[in-house]
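In: Sequence first, predicted model second:
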Amino acid sequence: MDCFQTVSHLKGSVCHRLLLFIIWLSGFQDVLALQTMHEQMHVPSALELANPPISVFFEPIEISPAVLPHDPHPNESLPPMYPTFPTRYEPVLTGRCPVNFSAISSIMDKTASDCSQPLAALVGNVICCPQLSSLLHIIQGFYGMSSDELVLKNSVASDCFKDIISILASRGANSTIATLCSIKSSNLTGGSCPVKDTITFEKTVNTSKLLEACSSVDPLKECCRPVCHPAIMDAALQISGKQLMNNENKDVVGEFNHVDSLNDCKQVVYSYLSRKLPMDVANGAFRLLSSCKVNKVCPLDFKQPSEVIKACRNVAAPSPSCCSSLNAYIAGIQKQMLITNKQAIICSTVFGSMLRKGGVMTNIYELCDVDLKDFSIQAYGQQGCLLRSLPADVIFDNSTGFSFTCDLSDNIAAPWPSSSSISSLSLCAPEMSLPALPTSETFKNPGCRGGGVQILVSIFSFFVFGTLLY
């Protein structure tokens, strides 16, 4: 009997110790988690910042306000990495615009988010301005639903435009987006286009062909093998009444008038599509057409890189002075705006062509480890952010604030041009969209999958580029 009691006592003692070990292990994991969070929140000293990173490969980042400390000085300007949220209020309207804005509230909210106060200047070229332009097209079509008018009358266009900007600002949008996107009230009127009503439009244009081409725009094909855009251009030419004037005897003044009329008639075509297509379908089509346009050019402003040319003209191997000069120049570029991955390819080629024209023949991008993401704003520390080439929106969440999705977080080398000319550059070559992603053999990092990694970067008031904010 004593033997059984002894065994039972030992079993209980073992179970008791095992239970204590599990409790201790759980507590130890909590301590490790707190220590890890403390290390993540550690602000590096100037000496630490001066040292280069150990590796050129950076893990994807997930910035969350949950790990941010409370602001110790609420009355002072916010330091980096504190979330900002829009202040909504009731707008003061003119009372003279006949548009029922409440019926298109969802598209107004999307536009206000895409043109939010802290981000509008940074994402204007890719997100804000294309969405604002799409909103105006949709309002044009919605305005004439009860009549044959495809555009706003001149007598109400100015008041409606003021109301649109006021409503967007009341929902958190930057109040200067009209200037930022070069949009005026005349964009709502159809300008000099001779056709502004549905009846004449449908008599002039093959509307079945137009709607078939634009009711389902293929995001993978439209930019390189367009279907909707040519249909819009064809319709605009027909209603402009000037398609037969495109001949060698046309004088310069007539050509400018033709261009203005054609552009105004394109707005009328967009308005017709807005009337006939569901609002989300029309907005998606308009945004995709805008993406095709903005991804064909580099929106960055490159000043003459004379210092870089001087430091890098004769280098054939990694040179501290050359790379220092190049990095200083690129640091200035990184304060301009967020760009897409395809824009980054064009921008790196444009800049490389400028350097080659100045006599820099060596691929200094490779010598100095310059990546595509280096041409866009750096989202956090050393981690650059490129937006996707397809249409994207700024996302607002009540807990995390504004955010957007970054693409191409891997270190993809910037392409060095083969000559000082960029006329041969095309992103529509067969099967070409972006440079090859690094493979796992190149970067021995099991924590990231090459190619498919996307980062959701929560954007707070860490944009310290004062010249860009309004």
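Out: Structure received. Numbers count the residues shown, from 1 in each chain.

In: CA atoms for contacts and neighbours, from now on please.
Out: OK.

In: tell me which element Lys296 is part of?
Out: Using DSSP states H and E, Lys296 falls within no helix or strand.

In: any idea which helix or strand carries Phe396?
Out: Using DSSP H and E, Phe396 falls in strand 395-397.

In: Find the nearest non-adjacent residue to Phe142, please.
Out: Spatially, and ignoring its direct neighbours in sequence, Phe142 is nearest to Arg275 (6.2 Å; CA to CA, 6 or more residues apart in numbering).

In: State the distance from that neighbour to Ile139.
Out: 9 Å (CA to CA, to the nearest Å).

In: Put this next to the previous one:
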Amino acid sequence: MIWEISGLIWAFASGSWCHRLLLFAIWSSFFQNVLTLQTPLELTHISSTSLLEASPPKSGIFRPIEVSPAVIPHYMFPGKSLPPMYPTYPTTYDPVLTGRCPVNFSAISNILDKTASDCNQLYAPVLGNVICCPQFSSLLHIFQGFYSINSDNLVLLNAVADDCFKDIINILASRGANGSIPAICSVKSSNLTGGSCPVKDINTLEKIVNTSKLLEACSTVDPLKECCRSICQPAIIEAALKILGTQSFADNDKNHLDMLNDCKGVVYSWISRTLPHDAANTAFRILSACKVNKACPLDLKQPSEVIVACKNVAAPSPSCCSSLNTYIVGIQKQMLITNRQAIICATMLGSMLQKGGVMTNIYELCDVDLKDFSIQVAVADGQQGCLLRSLPADLVYDNSSGFSFTCDLSDNIAAPWPSSSSLTSLSLCAPEMSLPALPTSETLGNLGCRGGWTDLFVPILSFFVFGTLLF
């Protein structure tokens, strides 16, 4: 060990300043690794069964927790109060079907089961925007493609669509889903018909659309890239515009917008018909996640009382914080949202307050966190906000604990106060970045690092050998 240290000291004293900098970095890394090994980081896992018993850790990294219905506040579900720590289980029965929908539903049983779970009777009202409705929409796309597998049509006729839609809802309800899914998700049987789209058969679509390009873009959707560097979404829109017979239209043209959405449904049907059900469901859920995470789903009323109480505040004020807290408590009773949605909601509310004349960051003054914008779940010392992950998620069913979902406890950060009252600049996607050019031999020479690298080889090699033996 003495030889290795003396070798490094010799190289440090005799080398150029660049050599010295490199050796200093290596030496610092060595001691940092030793310190890390001596003081391992404690990870704290909070399970659903211990939420009402254990005290929260004072420090450390929170892992996601599984939340069962027992820890959901009762005020969220009027008339459905549950005893604490008693899990819920789906009530299943044999559905009564119309008999007029010529589909073998058992062939898509897995997707039906997943949808029934994600739209659980108890959770659907508060998880509709993030989990239930995206999965239900995906089910309809897959059903539409499956229905047309033995025909040339990519849509259903109106009468058949009504019967099939009723059968789908009845099957889901018989497997424990909420019977009010159409109202929760604002979906009708007409979503299966192609609406006003001029192209509804597979032959015409494949003549107009570059289906190879469409399939390549949407067969595998990257959940980390699609929302910011979209590949599948533009391909679907391009295909829909082509079968619509136009290249573009004004954003405020509602008729054309409705037609575009109808044609997008036809394109979704073609994708569902082409891809395996699981692959199509995964792709559609990712696309839905991109969409829902671009907007705040909360109903933000005009914060008039907060503006009056906080307009001229420059320091922590009990009346201001009390008014803001009362407003946020009303928000917390609406629904569970994702971490990205919470950022947008906090920014929108801050913008509304700024437009009313509240220029001070009252989020900071009143200790408002992102989690305060979502439903609060019961924990040992009271309640804590639950933010869902922005990536697609499903409810999980377990025979012992019933249904559960995951709260991401790593988002315990302050709510962002907008830099201005305008939301036009708000973006959750990182800007494009370019790496600096690699240094040339001339620049290396100018920096004093040209040549002499062999002087460092022996002490560095012995240093790493010593480090390997030590650990």
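Out: Thanks, I have the structure now. As the structure is a prediction and not an experimental result, all values here were calculated from the model.

In: quick revisit: which position in the second structure aligns with the residue nearest to Phe142 of the first structure?
Out: Aligned by TM-score structural alignment, Arg275 of the first structure pairs with Arg273 of the second structure.

In: Its match sits in which helix or strand?
Out: Assigned by DSSP H and E, Arg273 of the second structure belongs to helix 254-274.

In: That helix vs the first structure, average offset?
Out: Taken against the first structure, helix 254-274 of the second structure registers an average deviation of 1.1 Å after superposition, with mean CA distance after the TM-score superposition for the first structure.

In: Moving C-terminal from that helix, which element do we reach first?
Out: Where DSSP H and E defines the elements, the next helix or strand beyond helix 254-274 of the second structure is helix 277-292.

In: Can you name every helix or strand that the helix or strand following that following helix contacts?
Out: The first helix or strand that comes after helix 277-292 of the second structure along the chain, using DSSP H and E, is helix 304-310. Applying 3 or more CA pairs under 8 Å, 6 or more residues apart in numbering; DSSP states H and E, one finds that helix 304-310 of the second structure contacts helix 318-332.

In: Provide the aligned range in the first structure for the helix it packs on.
Out: Alignment note (TM-score structural alignment): helix 318-332 of the second structure is matched to residues 320-334 of the first structure.

In: Now tell me what touches that stretch from outside.
Out: With contact meaning CA atoms under 8 Å, 6 or more residues apart in numbering, stretch 320-334 of the first structure is reached by 300-302, 305, 307-308, 311-312, 315, 364, 367-368, 374-378.

In: same thing but 7 Å
Out: Residues outside stretch 320-334 of the first structure that contact it (CA atoms under 7 Å, 6 or more residues apart in numbering): 307-308, 311-312, 368, 374-378.

In: Any buried residues in it, and which?
Out: 322-323, 325-327, 329-331, 333-334 (16 or more other CA atoms under 10 Å).

In: And the residue nearest the centre of the second structure?
Out: Central residue of the second structure (CA atoms, centre = their mean): Ser390, 1.2 Å from the mean position.

In: And that one, which helix or strand is it part of?
Out: Under the criterion DSSP H and E, no helix or strand holds Ser390 of the second structure.

In: What separation is there between it and Gln341 of the second structure?
Out: Ser390 of the second structure is 8 Å from Gln341 of the second structure, by CA to CA.

In: Residues that sit against both of these two, list them.
Out: Each of Asn293 lies in contact with both Ser390 of the second structure and Gln341 under the rule CA under 7 Å, 6+ apart.

In: before we move on, back to that, give me the neighbour count for the residue nearest to Phe142 of the first structure.
Out: For Arg275 of the first structure, the number of neighbouring residues by other CA atoms under 10 Å comes to 22.

In: Nothing else from me, thank you.
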